[in-house]
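Peer 1: when you get a sec, could you give me coordinates for this:
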Amino acid sequence: MQDIINRFISYVTIDTESDPNSNTTPSTEKQWDLANKLVEELKAMGMQDVTIDENAYIMATLPSNVAHDVPTIGFVAHFDTTPDFTGANVKPQIVENYDGRDIVLNAEQNIILSPDYFEDLLQYKGQTLITTDGTTLLGADDKAGITEIMTAMDYLIKHPEIKHGKIRVGFTPDEEIGRGAHKFDVEKFGAEWAYTMDGSQIGELEYENFNAAGAKITFQGKSVHPGYAKGKMINSMLLANQFISELPINEVPERTTGYEGFFHLHDIHGSIEETVVELIIRDHNKDHFEARKALIQTIADKINTAYEKQFGGPICEAIVKDQYFNMREKVEPVFHIVEIAEKAMKELNITPIIKPIRGGTDGAQLSFKGLPCPNIFAGGHNFHGKYEYVPVESMVKATEVIVKIAELTAQK
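Peer 2: Prediction:
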């Protein structure tokens, strides 16, 4: 267990925050720091065909150790962290034998990780938790997944008595900004299917995710001296507010769960002359997803109709771009790949939690690129913020799941 702790901490203390405003891949130079470290570790442990391309996509091979034909499978994780919260100067704290009480992350700033608010903590009484110090995220999303894949490969190399087929490993940049699979070479990877190690609590097994789109709505205005503005001024910020008020009030992340979709306002900035609103649109149901995108344009058209004469042309522009789609349609035809993961968990006395992802992983895009790719738990909780934590025992179990899947796939 200490090896996993050491490996994980060595990864999370390297800042790999991605940047949605960058046009490069990876989107930040600092992602190369961890990428290059992983390449050296893969080579040192004895993995074969270790490569890193000009965009920092890493691939490596663990050769088969059986004589019969076995499908080539893969395991994938991403090494960037979200730009939603700082990942610089991460200082992990280790809580041994967690007692079920409040955890003081930062006494000076009175930042408390409490089971009264985060009930999942109580599942891990008696276990070892790794938390933040309250000033950064932790980076278990998805450095826990990387830790588990690396540890599993190292274990299989050191235990050749465990029979397995050819295994491919892939680590990607920029997943957190929706680009993790954009330049992933599925043909080069050469696996029949793969698993992303990018889920949350122990037991999660997911093959459904949101259909996803992003919307950027730009409102124009006319600035006039407020003392003489009657009938002349058009305040673009108020138009933006009008637009937002037209969206369904209860269809937001904080009021939805399960298969329920939502609109999420994540950025707004502007002035009288121009305001930009950015939303993400999410829904598991394809028809509902299309209806959500259509609603954005309907509201924009309504505002344009109301103000076009006064403004002298369109005053609102809505640009909606698809981001990824529900992997279910690509995984269901090869559902045995989910059943193998489920069986692996059960043999390890882990209760599978099969449920839809309220988000997306590289696996969603990879599935549509020809690599069916369900998602398996990596163990972390409260991603993208200062309350993030991961139980070490969950990372150990995820590592065991990888090994067991490799073993089950190789059975005749």
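Peer 1: drop to CA atoms for contacts and neighbour counts, all remaining ones
Peer 2: Will do.
Peer 1: ok, which stretches of the stretch 1-150 of the chain are strands?
Peer 2: Along the stretch 1-150 of the chain, counting by DSSP state E, counting those that start in this stretch, strands occupy 48-52, 58-62, 73-78, 93-95, 103-106, 111-113, 129-131.
Peer 1: run through who's touching the last one.
Peer 2: When contacts are taken as C-alpha atoms under 8 Å, 6 or more residues apart in numbering, the neighbours of strand 129-131 outside the stretch itself are 92-96, 98, 105, 138, 387-392.
Peer 1: just among those, which is most surrounded?
Peer 2: Leu138 (38 neighbours; other C-alpha atoms under 10 Å).
Peer 1: can you tell me, leaving aside adjacent residues, what's nearest to that residue?
Peer 2: Thr132 (5.4 Å; C-alpha to C-alpha, 6 or more residues apart in numbering).
Peer 1: just name the most buried of the strands of the stretch 1-150 of the chain.
Peer 2: strand 73-78 (a mean of 26; mean count of other C-alpha atoms under 10 Å).
Peer 1: isn't Thr81 right up against Thr136?
Peer 2: No - with contacts counted by C-alpha atoms under 8 Å, Thr81 stays clear of Thr136, the gap being 11.1 Å.
Peer 1: next, the structure of the following sequence, for comparison with the previous one:
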Amino acid sequence: MENLLPRFLEYVSIDTQSDPNSKTTPSTEKQWKLAKKLVLELSKIGLEKVSIDENGYIMATLPSNLNKEVPTIGFIAHYDTTPDYTGANVKPQIIENYDGGDIVLDKASNTVLSPDYFEDLKQYEGQTLITTNGKTLLGADDKAGVAEIITAMEFLIQNPEIKHGKIRVGFTPDEEIGRGVHKFDVKKFGADWAYTVDGSQIGELEYENFNAAGAKVIIKGKSVHPGYAKNKMINAIGVANEFLSLMPPREVPEMTEGNEGFFHIHGIKGDIENAEFELIIRDHDEEQFQARKGLLRAISEKLNNKYGAIISVEINDQYRNMKEKIEPVFHIIEIAEVAMLKIGIEPIIKPIRGGTDGSQLSFMGLPCPNIFAGGHNFHGKYEYVPLESMQKAVETIVKICELTGEKF
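Peer 2: Model prediction:
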């Protein structure tokens, strides 16, 4: 366990930001630097069949030390970081024995991590926090998961008295741009089920996630001299604003929680003749998810009837709610839940308000719920992770391996 912190700090020092506009896999060349390092480290700690393919997918095996056949289980994490915020020149700060007060991340910009705003901080008083320096993200999403999986495998190798079946490890690129497992070889991985180690706070155990789609609304206007524009000009910017006004104003991320779905506008640009905006659509309920997509088409039809055929809507499904694939094999949730309880963690079973590689893997034939990696405030400069949460994630992985060997 002593290698966990230095391992994590080394990983976050390497910029692995992914790029949604790239057509390659990995989407950025810089992801290869960490990927190649992980391959060497997996071999160094003693895992077998360590491999990396032409797309940056890493796999390795810890052989069974049992004299009976039990299911093969896997643990998966991603090594890229989000394009939403810079991951270059990450310089973590280590706050030992956190006193429960404000943490000044960057004095010059008055960037403060405060429990008055981020209330989750209050539960970590007295612990060791790893934060940013207020200028970058941290990268605990999901380099904490990567470090925890490797540390857990190292612990099992060093403690052979802990009995377990065959364990497979997988690390993927480009999760943050929704392509993390598009080229993942489930058959080659060869696990009966797996767990992504990519959740947030300690205790999280998730097997429900949003149904998800991305959409682009494109508007073609008509530019006419404004002095002579009556009944002639069609201002694409104005039509875009009208389109947005017809969408439910409270069904947005900042006003929803739990199982509530939303629309999220994340990009807009335009002039009089051309305007477009991009959004994501999220809902746990399949019928409501389809209704949300239908609403965009209905608004488009209404405005096209008003202005002529000037609006097109492109909708692309991204991933589905994995609940339907996990419920038939619910024992994999029960094993993780018992594992947490046995090491003194109260499981927090709740839907993911986001996506996970596990959702796509579940529909590819590998049931794959998500367990906590310990971090908070992902994708920005307020990101942090308690060291003690990371240590408990390692213990959870080890205990899941042990319990699976005992159960079957």
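Peer 1: quick revisit: who has more neighbours out of Thr81 and Thr136 of the first structure?
Peer 2: Taking other C-alpha under 10 Å, Thr81 of the first structure and Thr136 do not tie; Thr81 has more neighbours (30 against 20).
Peer 1: element containing Glu342 of the first structure?
Peer 2: helix 336-347 (DSSP states H and E).
Peer 1: so where is that helix in the second structure?
Peer 2: Mapping helix 336-347 of the first structure onto the second structure (TM-score structural alignment) gives residues 331-342.
Peer 1: how big's the offset between that stretch and the first structure?
Peer 2: On superposition with the first structure, the mean distance recorded for stretch 331-342 of the second structure (mean C-alpha distance after the TM-score superposition for the first structure) is 0.1 Å.
Peer 1: in that stretch, what's buried?
Peer 2: Ile332, Ile333, Ile335, Ala336, Glu337, Val338, Ala339, Met340 (16 or more other C-alpha atoms under 10 Å).
Peer 1: got it, and stretch 211-231 of the second structure?
Peer 2: Buried, per 16+ other C-alpha under 10 Å, within stretch 211-231 of the second structure: 211-221, 223-224.
Peer 1: what's the answer for stretch 29-38 of the second structure, then?
Peer 2: Gln31, Trp32, Leu34, Ala35, Leu38.
Peer 1: in contact with the second one, which residues?
Peer 2: Yep, that's Trp32 of the second structure we're talking about. With C-alpha under 8 Å, 6+ apart, Trp32 of the second structure has these contacts: Pro26, Gly56.
Peer 1: go on, the first one?
Peer 2: The contact partners of Gln31 of the second structure, taken as C-alpha under 8 Å, 6+ apart, are Asp15, Thr16, Gln17, Ser18, Tyr79, Asp80, Pro173.
Peer 1: report the contact partners of the residue sitting nearest the centre point of the second structure.
Peer 2: The residue lying closest to the centre of the second structure (C-alpha atoms, centre = their mean) is Thr356, at 5.2 Å. Counting by C-alpha under 8 Å, 6+ apart, Thr356 of the second structure touches Glu175, Thr196, Asp198, Asn209, Asn370.
Peer 1: out of these, which is nearest to Gly267 of the second structure?
Peer 2: Glu175 (20.1 Å; C-alpha to C-alpha).
Peer 1: close enough to count as contact, that closest one and His78?
Peer 2: Yes - in this structure Glu175 of the second structure lies within contact range of His78 using C-alpha under 8 Å: 6.2 Å.
Peer 1: from the contacts of Gln31 of the second structure, which would you call buried?
Peer 2: Members of the contacts of Gln31 of the second structure classed as buried by 16+ other C-alpha under 10 Å are Asp15, Thr16, Gln17, Ser18, Tyr79, Asp80, Pro173.
Peer 1: redo these as CSV? Include distance to Ser362 of the second structure.
Peer 2: CSV is the format used below for those (distance: C-alpha to C-alpha, whole Å):
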residue, distance to Ser362 of the second structure
Asp15, 29
Thr16, 26
Gln17, 25
Ser18, 23
Tyr79, 20
Asp80, 21
Pro173, 18
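Peer 1: so which of these are in helices?
Peer 2: Judged by DSSP state H, the subset of these located in helices is empty.
Peer 1: quick one, helices of the stretch 301-408 of the second structure?
Peer 2: In the stretch 301-408 of the second structure, the helices defined using DSSP state H, counting those that start in this stretch lie at 323-326, 331-342, 357-363, 387-407.
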